[in-house]
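>>> Sequence and predicted structure are below.
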Amino acid sequence: MQKFDIAIIGGGHAGVEAAWISSQFDLKVLILSMPNVGLASTPCNPAVGGVGKGQVVREIDALGGLMGQLADQSAIQYRILNESKGYAVQSTRVQVDKDLYTKNAEAMIAANPNITVVKEKVISVEKNGDQFSIKTEASYFNTTKCIVTTGTFLNGKLHTGEVSTSGGRVDCMASAGMGEIFSSVQTLGIRFKTGTPARINKDSLDYSKFVEQKSDGRTKNFHSLNNPYERFVDQVSCYIAHTNERTLGIIRDNKERSPIYNGQIKGVGPRYCPSIEDKAFRYPDRNSHHVFVEPEGLSANTIYPNGVSTSLPKEVQLEFLRTIEGFEECEIELYGYAVEYDVVDTSKLSDCLEYIDIPGLFFAGQVNGTSGYEEAAGQGLIAGANAALSMKGKDNLVLDRAESYIGVMVEDLISNKRDEPYRLFTARSENRLYVREDNSINRMAKYRFQMGLDKEIDKYQQEFIEEFELLLGLCKSTSIYVTPENKEYFASMGYGDLSKNITLSELVRRSQLNPVETLEQELSKRGALFSSEVVYTCAVSIKYEGYINRSLIENERIYRLGRKKIDWQSIVRGNISNECRQRIEEVKPTTFSQLQRIDGIRPATLAFVAGNIVQ
């Protein structure tokens, strides 16, 4: 029997992040992954980032995670989403080469002396005292902490039309069900579903009929230690096509053959990432939907038609795809399918993603009912860091939801039973003007420091924070006086009127000005040299400062109360309704914020707890 400090079951995005962060504590880490499945693979769209998700990738990177590095090394197209909107909701998205992404992940993990990878199917996990015994098809392992990141593999079942097969994804075997492997872990009671579209031969499309989207050279890399604008591989374009009345007509005519609608699939799918069948029947009056034509890699012969995920029969898939302009002669290399899988009841997890009734057992990723590589990776980092911190006898890592999207996600997950796959949006944060991509280091540095590690990224973040605070102080203390020369200068620059003395911060904050360009110009004029990343973050922070301060004042009492620790056992003994008592006993909240987010908790119960919090 081989012994490890931490064993991670599953080598997807959650598993890789859990291993990477926990290995930084000089612990002996094991990744157990399915045979013939690459680490950190991208079985759906090979893309990283997006609205809300780009912020998560930068938070992972600032905390010492791996996803940002892998994305930069493998990115073949860059875009800034929501560029026409405010900085708070702008997000980075990159298309990656799927083979290269996995190759890079395998190489980085293999080069880490603290991580061992074994590709064998797990049969069972048992808790014996303070240790876990893990049995695979060929080996036995003993570990102090166990992190489960099995994705869609637990009792996975694939559907294409009337054909159903066992599997975690195409051409991959499924693992046993949750109850068989983890006999004392509670599943949610319902299964979840996700899906993927057909993969199309890239040479069978007519690109002249699509709208081209070129890679944006202004988009910054994710990893803070990389040159922001360096590209590690060749860049390519993505394209936009559209469905039409004929497309949706074929889908509607085959409703009885859709596993989603004929009762074959029992699992609940993601509301915010619907299949083309869902679109056809949810929006009967709409026939034009975007189809994003996205390459799967520089050497791959396939494209991913994002927007037409389906589990319809093979012949129906080909028929409706060929009605899309530019797809008339398309050839399918891999047919679309849906996958059903078991998920854990996340209301049984702590804010460290540890299973409350089985200390030392953690869950992260799609097995927790989330969707998306980024959400999985963020959870993996939290689970891995907390498993390692527990091994070292250090305080838990819990991110405040007012300061991070990962914190929002974790609290949302553990506060209720999930009734559908969870997807992260900027709207889920009450503080999104502050929780931006540009200030990820400002927000995450204290949490990284809390882990007590000393790596290159820790030195960089310390220097970044010091430079940021210096520049911010200079902006607030540097005065621009009312003089004829300055008035003339303001007029020539389009800065507006200069009727009174102002600070550089007040100039940067003017609504008609681009804050970044203005600060860059003024620093250059004064011969002040600061890194471009610090200048950008400082400018945007100044721009939003007034809004953020007002929001903080309005929400401070709520936040202050939300952070308060509560004793749920004392609460259920109090004068509250039976319904609230049952829900609290089920979720076992540890903070007032978690209590607030439990479905069905009455205002009277919140008032009772708010008036009696003693911790």
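Yep, it's here. Quantities reported herein were computed from a predicted structural model and do not represent experimental measurements.
>>> C-alpha only now, for contacts and for neighbours.
Fine.
>>> isn't there a strand covering Lys279?
No: the assignment for Lys279 (DSSP: H, G, I helix; E, B strand; the rest coil) gives helix, which keeps it out of a strand.
>>> What about it, how many residues nearby?
Applying other Cα atoms under 10 Å, we find 18 other residues in the vicinity of Lys279.
>>> Okay, one more to line up with it:
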Amino acid sequence: MKESKEPSVNTSTDYDIIVIGAGHAGVEAALAAARMGRRTLIVTLSLDNIAMMPCNPSVGGPGKSHLVREIDALGGEMGIAADRASIQRRLLNTGKGPAVHALRMQADKFLYQRIMKETVENTENLDVRQLLVTELLTEETSAGKRVTGIRCETDERLTAHAVILATGTYLRGRIILGETIYDSGPNGQRPAMALSDSLRELGLTLMRFKTGTPARVDRRTIDFGKTSIQPGDPAAPAFSFLTEEMPREQTPCYLTYTNEETHAVIRANLHRAPMANGVIEGIGPRYCPSVETKIARFPDKERHQLFLEPEGLHTNEIYVQGMSTSLPTDVQQEFLATIPGLAHARMMRPGYAIEYDCLDPLQLAPTLAVKNITGLYSAGQANGTSGYEEAAAQGLIAGINAAREITGEEPLILRRSDGYIGVLIDDLVTKGTDEPYRMMTSRAEYRLILRQDNADLRLTPIGRAVGLVRDERWERFTAKRDVIEEALSTLRETRLSPRAETEELLADAGIAPLRVPMSLFALLSREGSYDVLAPLFDLPALAADVKEEVEITARYDGYIKKQREQIARMERLESRRIPEGIDYGAIASLRLEAAEKLAAVRPRSIGQASRISGVSPADISVLLVWLERERRIQS
């Protein structure tokens, strides 16, 4: 009888890497480290809440879907789990160019959580434990502090060569619901109160941020006839490049709106709003404000849209997207009753705000390592971001770099021209943030090249190089890449001339005449549809994803070339490295503010230095002159 192969289980308390927190950042970090062969432990306050979605039951959206596709291309897990848990998907911004197309997927949040828990628990080299961490353990070395492990509330000590903070919103978490205030993590989970003190004692600077969530209402008490149905899009793609087919059946969402009566109820109770009466100290996300903030900030707006989104296939809970609030429960019930479709809605869970501690990300290197404590990394909302996707992206990079540090390999640092993950991390560690950071397509200066459709072409070779892209994914990728290259080569090499025969062929297909000789690639650039040209010139049929890449490459050829030229110019600045130990205060003619900002961030290159808030082009010129002078002196 053949024995089944069970994943190996580590029985030692010594680990290569310990990940604190099993949310979206922690899961990606732990999976990456373990899959790269490192003995890894992930600790969580509750084994029942691994990869929990405490807020909206969805993945993706503008800017965020780019992150999910990039996580998948590098060998991460979020896209795979989102596809498996999907109950609806829609492709957004299709009326605009491909750079801002965005996939948004409603997930069965309980199924998503179960899938991730199963994946984590059955990954080789990865242990999972329910523990409350109270202290980071460190030692003094000749190079400064170095992390050595963690201490738990049971006084158990676990050692590691590297520790990744992925604490989400649990650090000194405080729930605020009207006049009701208590220490807690999301959804009534335990908060981590002592760990904040440990981080401060190690010299780390913490910020206080705030986020929130809306009420959940009972599906059975909603009058959907007074709302607008929002069906799924059967043509919308999957998140993962490995997913071959998505389910045909999709669960609808529904659209409704606030109105003047809703706004009147909220205005009459603003004195009871924690945001207005000073109870909330933390800074909330500008791009996802509470409904009371919307009413106060936009008094002339007659209505705000709300989406009614199912939490899953096996629950009656409906998430009221767009109505995040921390108003008292009686006020929440009162204003919900003014909304079309919700007049008789029964609230199953009230909305609430949560305050929490997080690190100032200016303390981090582009690797997501904490600068002054060797072996310590941080990822996710612990770094001042908002959103599952931003967290998962950071977790993946932190896991990769912690694993590579242990074996002395060069860290993985994605550039802004490599992907949205590079933009996200560079923004955090170079500019910092004074509010929960949210990814948007407008943050990426090279977004025509950093599309969600070509994330695999950009990043899968990198994922392969670091050891996260397995053979199946690599074989699929190389096959797709080769077909794209062959198709583009054929189009570029096939020359057309305005002969009568060709012009007649084009005219019969309703295509404007050539007038001048051109390649088939140029004709595709002009016409835009491969399917129209394929039968005319005996071109091979292409899979939908391959055809999309070919058409976009042709249609935006000129713009893509210009953007690549911009990237080449910026890379020259990125290649100008700045010595680590430079004393900026000793550089004559460098403004005091610039010297202080440069000293705080410690940029790796002139390119990064140029993006620091408070550092002007004139300051960069001074720095370049100083670096050149130093180079000549040393040579």
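Right, received. Where do you want to start? Not measured: the values here are computed from a predicted model.
>>> Report the secondary structure state of Val615 of structure 2.
Under three-state DSSP, the three-state class of Val615 of structure 2 is coil.
>>> List the contacts of it.
Glu593, Ala594, Lys597, Leu598, Ala609 (Cα atoms under 8 Å, 6 or more residues apart in numbering).
>>> same question, Pro328 of structure 2
The contact partners of Pro328 of structure 2, taken as Cα under 8 Å, 6+ apart, are Leu177, Gly178, Glu179, Thr180, Arg272, Ala273.
>>> Taking these, please make a PyMOL selection of just the buried ones.
Buried residues within the contacts of Pro328 of structure 2, as defined by 16 or more other Cα atoms under 10 Å, are selected in PyMOL through the command that follows:
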select buried, resi 177+178+272+273
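>>> circling back to that earlier point, ok, of the contacts of Val615 of structure 2, which come out buried?
For those, burial is judged from neighbour counts taken by 16+ other Cα under 10 Å, and it is met by Ala594, Lys597, Leu598, Ala609.
>>> Doesn't Arg69 of structure 2 lie inside a strand?
No: judged by three-state DSSP, Arg69 of structure 2 forms no part of a strand; its state is helix.
>>> Count the neighbours of the residue in structure 1 that it lines up against for me.
Arg69 of structure 2 is assigned Arg58 in structure 1 as its aligned equivalent, the criterion being TM-score structural alignment. Arg58 of structure 1 sits with 27 neighbouring residues when counted by other Cα under 10 Å.
>>> measure Arg58 of structure 1 to Leu471 of structure 1 for me?
Spatial separation of Arg58 of structure 1 from Leu471 of structure 1 under the definition Cα to Cα, to the nearest Å is 22 Å.
>>> And Arg39 of structure 2, what's its match in structure 1?
Taking TM-score structural alignment as the alignment basis, one finds that Arg39 of structure 2 is matched in structure 1 by Lys28.
>>> Let me fix that, I meant to ask about Ala522 of structure 2.
Per TM-score structural alignment, Ala522 of structure 2 is aligned with Glu506.
>>> nearest residue to that match other than its sequence neighbours?
Lys476 (8.0 Å; Cα to Cα, 6 or more residues apart in numbering).
>>> just Val96 of structure 1 next, same as before
Ranked by Cα to Cα, 6+ apart and with sequence neighbours excluded, the top spatial neighbour of Val96 of structure 1 is Ala75, at 4.2 Å.
>>> Please name the residues that touch the aligned residue in structure 2 for that neighbour.
Aligned counterpart of Ala75 of structure 1 in structure 2: Ser86 (TM-score structural alignment). Ser86 of structure 2 makes contacts with Met105, Gln106, Ala107, Asp108, as judged by Cα under 8 Å, 6+ apart.
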